[in-house]
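K.L.:
here you go, sequence then predicted model.
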Amino acid sequence: MGGIQQNRTIEPLSDTSIIVTFGREINSSIHNEVQAFNHYLDQFPFKGFIEYVSAFTSVTIFYDPIIVRENRGDAEFRSAYEIVHSFVEHGLNQMERDVVQKTREIEIPVCYGGEYGEDLEVVARHNNLTTDAVINIHSKGDYLVYMIGFAPGFPYLGGMSKEIATPRRSNPRTSIPRGSVGIAGEQTGVYSLDTPGGWQIIGRTPLELFRPNDNPPTLLKPGDKIQFKPITLAEYNEYKEKIT
């Protein structure tokens, strides 16, 4: 346990939300603090707490100010924000930053190139590599899910090699099929829904990352470790048949 560190900030985001920022860099240490605070909120939600949304370096807490004030105890002079701020300070002091959470390791099969990875050659040319080298580098990486965002189930991953970093497309596509695996700068991710996007598409997975009828509805969650596995087009079709 430890006190509030200087690189942490607690600020109002709106009349009904407060944001806790743990730092400015995207790294595993800050990610662990974010996860530890999430774990604390799961265990000790306050009266008036609605939900929290975690990001790369921050956690935003949404609350009902009326309920917060109704359960203020003897703190009649304090606003709802001040009460929640006090709760956050206490939580940061009490949380176990070395929370041991069971890490899930998930393998995501990917059919690289061809009709499912039309930008694979673009990534290869940009980095003076062969397409096979791009596939090898991408699939050998150890990836960490930092956050889910942009679309339901879309994972923002850390751990991609700079050897295959490639800028976004200058002209984004109006629709990218769900399951598409892309690269944007030094990041890689998997489209969970059919959406517009400007990432360089290098492959596609037959797995469904967003499953609205399941609980939870997303395949991945922050803290998961991901490994991409190259598969052939025939294997891709076999996966799809099993799923459907």
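P.N.:
That came through fine.
K.L.:
CA atoms for contacts and neighbours, from now on please.
P.N.:
Will do.
K.L.:
centroid residue for this protein?
P.N.:
What sits nearest the mean C-alpha location of the chain, by Cα atoms, centre = their mean, is residue 147, with 1.6 Å.
K.L.:
could I get the buried residue list for stretch 160-167?
P.N.:
Neighbour counts over stretch 160-167 (16 or more other Cα atoms under 10 Å) mark 160, 161, 163, 164, 165, 166 as buried.
K.L.:
what do you get for stretch 213-231?
P.N.:
Of the residues in stretch 213-231, 218-231 count as buried by neighbour count, 16+ other Cα under 10 Å.
K.L.:
what's the residue nearest to residue 110 when sequence neighbours are not counted in contact with, if anything?
P.N.:
Nearest non-adjacent residue to residue 110, counting by Cα to Cα, 6 or more residues apart in numbering: residue 205, 4.5 Å away. Residue 205 is in contact with 108, 109, 110, 111, 179, 180, 181, 236, counting by Cα atoms under 8 Å, 6 or more residues apart in numbering.
K.L.:
putting a second one here so we can go through both:
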Amino acid sequence: MKIAVAGENALIIYLSDHLSPEVSDQVQRAVQVLEQALGDLLVDLVPSYASLLLIYDLYKTDYGRLCSQIPALLAEAKGRASERRAKLVELPVYYSEESGPDLRVMASQTGLSISDIVDLHQAREYRVYAIGFAPGFAYLGEVDERIAHPRLATPRPRVRQGSVGIAGRQTAVYPSISPGGWNLIGRCPLLMFDLQADPPMPVEVGDRVRFFAIDRSEFISMGGEL
């Protein structure tokens, strides 16, 4: 465990130097214990793969005091069961060359067929390891190594909302129109971030996600736009 300064009222707690479901569980337990113990000293806690960004109220505490408290609290978190039950979220995807412009290139470079890539992508559950880059952008892992693919050498200036991509062994759904360098294999018609909804995001860090294939007409009937 390591603590580092991340700003005038923020610090980062590094819990490990590798990615795994066990480390992700440890991050979740740390969030619970720190929220309960530090209370109104906190402004926000932002969990990630193997670390935790802690933003604190400068009028109520400081870096030194927190550094003296955190090790004992994290030790307590190790022996505590998670209080939050991770949910399974199922997301529909219209997989096609029309909605996934990188499918054919991925197929030629991996030696797999397009249907193989689609089958492998929807064959397993993914863990939500982090949410970032844009509101609702959930980093999911890990894809089957046979469809792992490096980011594009030149990112697209505009990726459409709902685009489903792969980068390395991660997969994600773009929650809004944005630049992006992930390999696009389909589109999801559901909103990944909606300020009018409660909660505004369908997933949280620690949740599980499974994708399932839908056809073009289903995509459009569920609100998707081509």
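P.N.:
Looks like it came in fine. Quick caveat, the model's predicted, so the values are computed rather than measured.
K.L.:
TM-score for these two?
P.N.:
Remark: TM-score between the superposed chains equals 0.93 [TM-score structural alignment, normalised by the length of the second structure]; 223 aligned residues with a Cα RMSD of 1.5 Å.
K.L.:
the residue nearest to the centre of the first structure maps to what in the second structure?
P.N.:
Alignment note (TM-score structural alignment): residue 147 of the first structure maps to residue 130 of the second structure.
K.L.:
for the second structure, longest helix please?
P.N.:
helix 21-38 (DSSP state H).
K.L.:
to what extent does the longest strand anywhere in the first structure diverge from the second structure after superposition?
P.N.:
Counting residues, the longest strand found in the first structure (DSSP state E) is strand 105-112. Mean deviation of strand 105-112 of the first structure from its aligned counterpart in the second structure after superposition (mean Cα distance after the TM-score superposition for the first structure): 0.4 Å.
K.L.:
so who does the residue with the largest distance to the centre of the second structure touch?
P.N.:
What lies farthest from the middle of the second structure is residue 59; by Cα atoms, centre = their mean that is 32.1 Å. With contact set as Cα under 8 Å, 6+ apart, residue 59 of the second structure has no partners.
K.L.:
what does it correspond to in the first structure?
P.N.:
Using TM-score structural alignment to pair residues, one finds that residue 59 of the second structure aligns to residue 66 in the first structure.
K.L.:
and its match, helix, strand or coil?
P.N.:
The three-state assignment at residue 66 of the first structure reads helix, by DSSP: H, G, I helix; E, B strand; the rest coil.
K.L.:
what's the answer for residue 191 of the second structure, then?
P.N.:
Note that with three-state DSSP, the state of residue 191 of the second structure is coil.
K.L.:
and it, what's its match in the first structure?
P.N.:
Aligned counterpart of residue 191 of the second structure in the first structure: residue 208 (TM-score structural alignment).
K.L.:
look at its match and say how many residues are nearby.
P.N.:
Residues lying near residue 208 of the first structure (other Cα atoms under 10 Å) number 16.
K.L.:
surely it touches residue 191?
P.N.:
No. At 9.6 Å, residue 208 of the first structure does not count as touching residue 191 under the criterion of Cα atoms under 8 Å.
K.L.:
list residues touching both of these two?
P.N.:
178, 179.
K.L.:
just the strands from the second structure, written as ranges.
P.N.:
Secondary structure of the second structure (DSSP E): strands at 2-7, 10-14, 42-47, 51-56, 88-95, 126-131, 138-141, 156-159, 163-167, 170-173, 178-180, 183-187, 208-213.
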